[in-house]
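A.B. asks: Generate coordinates for the sequence data below:
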Amino acid sequence: MPNAEPTNQLRERVEDGGVAVGVLDSTYSPTLVEFYGDLGVDFVWLDFEHGGPDPWDGPTVENLLRAADRSDVELLVRLPDTDPTLVRKALDLGVRNVFLPRVETAAEIEAAVKSARFEYDGEPGNRGLGSPRARRWGLRENYVAVEDRETMVGTTIETREAVENIDEILAVPELGFVFLGPLDLSVAYGHPGEFDHPEVQDAVETVRAAAVDAGVPVGGLAFGMDDAAAKAENGYQILNLGSTTGALKEVVTGWLDEFGARE
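C.D. replies: Below is the predicted model of the structure:
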């Protein structure tokens, strides 16, 4: 029904204190987005920073959103830039969950979060009031109130500056979550690829502890199911369990190894 009020199930899950689990679809396939939803994941991560279609390409993004709608799964979209205009574009297409790359200051995040709101922290927001797909082209009732309630904007913490400014970042009104990027932090701290380096782990723990204390949901990558369970116990509420290509690699190499063993 076009007038039905949409519910952001990812936001609902974390606000209720639960843990949302998802998969990175590195193929950017509407078919796989739909399939992942049928499999029962809470979200499909689409990373437009490191690959995929141009996020300005409305029709392509809309097809991914239609697939998500079909199987009742949320998209978690990482944008390639913090540009408030790009944030508004994604939301107007119907994305409800976006997160920002390579931020360094609270002011940068606040500008993006404010651009996603009609009302922000008791004042007017910076979102444009049109009749885009998110509004069902003018058919959706209570559009302003629903969008402000259901939209979630988060940020990746993946630079030294962001770690140093974490308290100010966590104080940004309506910040939906912080997502820890240990791989990029390993680069930022001079240890590329060594995400288990003590200096990198100290940075990760600094952010995790501060976010939990501030009541801001924490997201991150799970390196195996034991790590996922440990992170959930440690306060993480948004966990990426793996990727399409990673799952295919594991299965296909397993097939090939088994076949070779039987030759």
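
A.B. asks: okay, CA-based contacts and neighbour counts for the rest of this
C.D. replies: Fine.

A.B. asks: Quick check: which helices or strands does the strand or helix carrying Phe99 pack against?
C.D. replies: Phe99 belongs to strand 97-100 when assigned by DSSP states H and E. Under the contact criterion of 3 or more Cα pairs under 8 Å, 6 or more residues apart in numbering; DSSP states H and E, strand 97-100 touches strand 74-78, strand 152-157.

A.B. asks: Name the residues that touch the longest one?
C.D. replies: Contacts to strand 152-157, defined as Cα atoms under 8 Å, 6 or more residues apart in numbering, come from residues 11, 96-103, 109, 113, 116, 163, 174-181, 185, 207.

A.B. asks: same thing but 6 Å
C.D. replies: For strand 152-157, the surrounding residues in contact (Cα atoms under 6 Å, 6 or more residues apart in numbering) are 97-101, 175-181.

A.B. asks: could you give the angle of that strand to strand 74-78?
C.D. replies: With axes from the mean of the first three to the mean of the last three Cα atoms, to 10 degrees defining the directions, strand 152-157 sits at 40 degrees from strand 74-78.

A.B. asks: any idea how far whichever helix or strand comes after strand 152-157 is from the chain center?
C.D. replies: Sequence order places helix 160-164 as the next helix or strand after strand 152-157, per DSSP H and E. In terms of Cα atoms, centre = their mean, to the nearest Å, the centre of helix 160-164 is found 20 Å from the chain centre.

A.B. asks: run this one through as well so I can compare:
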Amino acid sequence: MMRESELKKKLRNGEVVSLVFLESTHPGTAETLALAGCDIICIDNEHGCFSSEQISNTARAITALGKAAILRTTCCDPNVIAHYMDCGLSGIFATMVKDAKACQDVINGVKFAPVGKRGVCFNSRAAHFGMHGMSVEDYLNWCNDNTVIMVDVECVSAIDDLDNIIALKDIDVVHTGMWDLASAYGHYGHPEHPEAKKINDDAVAKIIEKTGICCAYAPDADAVPDVIARGFRMINLGGEYDFIANHVKACQAKIDEYNAALKQA
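C.D. replies: Next up, the predicted model:
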């Protein structure tokens, strides 16, 4: 039986949702993040390196626990997107989108007609290998209702076309990439530059005003309440390598501190 998307329900109800980026190709890492309660485990195929088989196995581990498996990719080709979706993903996070046309291409790959142009297949993992237990019409409608599309606005042309991107009703979340936006406007590595910050802040304000949802990074648990208070309903918690490195560095600093004191004694 196809399971209704808990993520879509939360988004419709105005709840705050969490997201982590996954670069490890081991499904156990994805399971750990899902068991920890994160709403979205975003399989990072922009900066990570996943094969189609690894995407399918990782999505299986995530969705079996009722969480959303979203693939991060720079590809907007609807045929490639459709292939990814047949791996059993909950949705797509398309980055570096150039304009509303590119976003429509993503919609065409994720959604079946009449919403999009995704090719129909009934024996894929996404269709429970033909055992989805629905009529054809109900299955296609279910997919269109339960799949999630996120896009990342991080170039000049996307900022220029932001109104048209936001107007696409089948885009669930519009995100801004402040580091790449800063670079796009000539402020490499400096998202805090006044021009870069204003461009990002103005885009975020418009997105929240028009759609009610935008994503922001919280570097630690203490930062989460402030991010929510600023109007963000999707919280980026970082990636699993961040969690490992931060924990080890914090513990190692205490050990080094003890050893330094021991040497001075």
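
A.B. asks: quick one: TM-score?
C.D. replies: After superposition, the two chains reach a TM-score of 0.90 (TM-score structural alignment, normalised by the length of structure 1), with 254 aligned residues with a Cα RMSD of 1.7 Å.

A.B. asks: quick one on the thing from earlier: what residues in structure 2 pair up with the strand holding Phe99 of structure 1?
C.D. replies: Against structure 2, the aligned range for strand 97-100 of structure 1 is residues 91-94 (TM-score structural alignment).

A.B. asks: Which stretch of structure 2 is stretch 8-19 of structure 1 matched to in the alignment?
C.D. replies: Stretch 8-19 of structure 1 corresponds to residues 5-16 in structure 2, going by TM-score structural alignment.

A.B. asks: Equivalent analysis for stretch 75-82 of structure 1, please.
C.D. replies: Taken onto structure 2 by TM-score structural alignment, stretch 75-82 of structure 1 occupies residues 69-76 there.

A.B. asks: Against structure 2, what's the mean shift for the strand holding Phe99 of structure 1, could you check?
C.D. replies: Compared with structure 2 after fitting, strand 97-100 of structure 1 deviates on average by 1.2 Å (mean Cα distance after the TM-score superposition for structure 1).

A.B. asks: what's in contact with that strand?
C.D. replies: Outside strand 97-100 of structure 1, the residues within contact range by Cα under 6 Å, 6+ apart are 76-79, 82, 152-156.

A.B. asks: Next, count neighbours for the aligned residue in structure 2 for Arg136 of structure 1.
C.D. replies: Counting by TM-score structural alignment, Arg136 of structure 1 lines up with His128 in structure 2. For His128 of structure 2, the tally of surrounding residues (other Cα atoms under 10 Å) stands at 15.

A.B. asks: returning to what we had before: of all the helices and strands packed on strand 97-100 of structure 1, which lies closest to Val87 of structure 1?
C.D. replies: Distance to Val87 of structure 1, taken as Cα to Cα, is lowest for strand 152-157 among those, at 8.9 Å.

A.B. asks: Counting neighbours, what do you get for Thr27 of structure 1?
C.D. replies: Neighbour tally, Thr27 of structure 1, other Cα under 10 Å: 16.

A.B. asks: I'd like to know how far it sits from Ser243 of structure 1.
C.D. replies: From Thr27 of structure 1 across to Ser243 of structure 1, the span is 9 Å (Cα to Cα, to the nearest Å).

A.B. asks: Please report how far Gly37 of structure 2 lies from Leu22 of structure 2.
C.D. replies: 14 Å.

A.B. asks: Neighbour count for these two, which is higher?
C.D. replies: Leu22 (25 against 14).

A.B. asks: Report the secondary structure state of the nearest residue to the more buried one once chain neighbours are set aside.
C.D. replies: In this structure, Leu22 of structure 2 finds its nearest non-sequential neighbour in Ile43, 4.9 Å apart by Cα to Cα, 6 or more residues apart in numbering. On the three-state scheme (DSSP: H, G, I helix; E, B strand; the rest coil), Ile43 of structure 2 is labelled strand.

A.B. asks: follow-up on the earlier one: switch the contacts of strand 152-157 of structure 1 over to CSV; also include distance to Asn126 of structure 1 and neighbour count.
C.D. replies: Shown next, in CSV, are the contacts of strand 152-157 of structure 1 (distance: Cα to Cα, whole Å; neighbours: other Cα atoms under 10 Å):
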residue, distance to Asn126 of structure 1, neighbour count
Asn97, 17, 23
Val98, 16, 24
Phe99, 17, 26
Leu100, 17, 25
Pro101, 20, 21
Leu175, 15, 21
Gly176, 17, 23
Phe177, 20, 24
Val178, 22, 26
Phe179, 24, 25
Leu180, 27, 23
Gly181, 28, 19
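
A.B. asks: Which of these sits closest to Glu141 of structure 1?
C.D. replies: Nearest to Glu141 of structure 1 among these: Asn97, at 20.5 Å, using Cα to Cα.

A.B. asks: Please report how far that closest one lies from Thr253 of structure 1.
C.D. replies: Distance of Asn97 of structure 1 to Thr253 of structure 1, given as Cα to Cα: 34 Å.

A.B. asks: Ok, Ala20 of structure 1 next?
C.D. replies: On the measure of Cα to Cα, Ala20 of structure 1 and Thr253 of structure 1 end up 29 Å apart.

A.B. asks: neighbour count winner among these two?
C.D. replies: Counted by other Cα under 10 Å, Ala20 of structure 1 and Thr253 do not tie: Ala20 has more neighbours, with 21 against 11.

A.B. asks: Tell me which residues touch that one, please.
C.D. replies: Ala20 of structure 1 is in contact with 42, 237-238, counting by Cα under 6 Å, 6+ apart.

A.B. asks: at 7 Å what do you get?
C.D. replies: Listed by Cα atoms under 7 Å, 6 or more residues apart in numbering, the contact partners of Ala20 of structure 1 are 10, 13-14, 42, 237-239.
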